[in-house]
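Undergrad: Need a 3D model of the sequence below.
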Amino acid sequence: MPGTLTAMPDEPAATTTEDAGGGITGLGIASAVLGVVSVVAVVLAFVIWSGHRSDSAERTYQTEVLQTAVDWTNVLINMNQGSLDESLRTLHDGTVGQLSADFESTVEPFKQLVTKLQSQTTGQVESVSIESLHHDPPGQAPAEDQPELSSVASRTDTVIVVATSLSRNAGAQEPQTVRWNLRLGVSDVDGKLLISRLETLR
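TA: Model prediction:
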């Protein structure tokens, strides 16, 4: 009818994260909790990824340490009269520290044996394993028997090598079997792995 006023439907109230009294509603709390959970999940994922990456890098490094020990040992146990000087030079180039300084006297018994017997030797590594790992906290000197290594080597690992060689000596009827049980120190010097210790185990 003309002149009759009709009531308009109420407008829906705007949804907010605060109630009329200024407090936080359930939706606001849920949003905050979800945000915290997301941050924690991201941090946790990063920690797990970093740990996995660190473990992977350590395994790769240990493999390189073992290979260095095997390569150096192979030269030592395959020294022959015809290649003696070259073998000794290769061995010396792969050493550091006290072993490098005392190289001549350390390998003299091996050199004399090859020279005296005029042997033709064929050797192979049977097993190799890391005996111990050595890490130094930042600012702390290595607890080693070679303190001079602390200024050049960032890390030293001890490797046990077991090998066998067959030596055919001049005039001998049967080849002689030689067992090798060695303890080697493998040191990281500016990213290059070098032998810093040679010990024959009984």
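Undergrad: C-alpha from now on. contacts and neighbour counts both.
TA: Will do.
Undergrad: ok, the residue most central in space within the chain to Phe110 distance?
TA: In the chain, the residue lying closest to the centroid (C-alpha atoms, centre = their mean) is Tyr61, at 2.8 Å. Distance, Tyr61 to Phe110, by C-alpha to C-alpha, to the nearest Å: 30 Å.
Undergrad: how about this one, so we can line them up?
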Amino acid sequence: MPDEQTRGLSVYGVAAMVFGVVGVAAAVLATMIWSGHRSAVAERVHQTEVLQAAADWTGLLINLNSDTAAQNLQQLRDGTIGQLNVEFDNTVEPFTDLVAKLDSKTVGQVESVSIETLQHRPGDPPGAAEPEQPELATVASRTDTVLVVATSVSQNAGAEPTTVRWNLRLDISDVDGKLLISQLEAIR
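TA: Have a look, this model is predicted:
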């Protein structure tokens, strides 16, 4: 009779161990799924912020008027880093003078923004691209490339309005949590 009782407990013991292993596996799987979901959500939030930064910066660029040119150009410069920032220093004053002289009025609108590339380096978070400017590698945690399509209508004093179509490729670099434009390229 003791053999039957031991055998019954043995079957229940094995069943309990199987259910225990299944429970642990389910908990590990649920944790992995939750962690993956949180990472995906964090990546989408970052991409949205990158797209917004590109749209905001381009909005300043395509809405230059003679009375706000100096302020807009300073905001554009403050939103850049690297070689683009140096180039702004060299062109801001002459461009501001030209806009004022022409009494230019420009109204523009960003039509679309999209992330062009998501490149990965070993150990980097998803979306991290290799910066083209080596000096940015030490300060930027990641760089995303964004395509921007916009249209502006510009009118100089005494001239007919001119429509300008903007097709831009911007590199947006994350520098200590601040998104800055590190490269600007016009696409034809």
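Undergrad: quick one on the thing from earlier: map the residue nearest to the centre of the first structure onto the second structure.
TA: Residue correspondence to the second structure (TM-score structural alignment): Tyr61 of the first structure is matched to His46.
Undergrad: ok, then the element right after the helix or strand that match falls within?
TA: According to DSSP states H and E, His46 of the second structure maps onto helix 2-62. Per DSSP H and E, the first helix or strand lying C-terminal to helix 2-62 of the second structure is helix 69-78.
Undergrad: aligned partner of Val11 of the second structure in the first structure?
TA: That one, Val11 of the second structure, aligns with Gly26 by TM-score structural alignment.
Undergrad: again, but for Gly20 of the second structure
TA: By TM-score structural alignment, Gly20 of the second structure lines up with Gly35.
Undergrad: Contacts only, for its match.
TA: Taking C-alpha atoms under 8 Å, 6 or more residues apart in numbering, we find Gly35 of the first structure in contact with no residue.
Undergrad: His135 of the first structure versus that one, what's the distance?
TA: Distance, Gly35 of the first structure to His135 of the first structure, using C-alpha to C-alpha: 39 Å.
Undergrad: what's the answer for Glu199 of the first structure, then?
TA: Distance, Glu199 of the first structure to His135 of the first structure, by C-alpha to C-alpha: 21 Å.
Undergrad: likewise Ser154 of the first structure?
TA: Computed as C-alpha to C-alpha, the Ser154 of the first structure to His135 of the first structure distance reads 8 Å.
Undergrad: okay, those two: which has more neighbours?
TA: Ser154 (17 against 12; other C-alpha atoms under 10 Å).
Undergrad: What residue in the second structure is paired with that one?
TA: Matched across to the second structure, Ser154 of the first structure falls on Ser141, judged by TM-score structural alignment.
Undergrad: Tell me the mean distance between stretch 87-96 of the second structure and the first structure once they are aligned.
TA: Comparing stretch 87-96 of the second structure with its match in the first structure after superposition yields a mean distance of 5.0 Å (mean C-alpha distance after the TM-score superposition for the first structure).
Undergrad: Could you find the counterpart of Leu179 of the second structure in the first structure?
TA: Residue correspondence to the first structure (TM-score structural alignment): Leu179 of the second structure is matched to Leu193.
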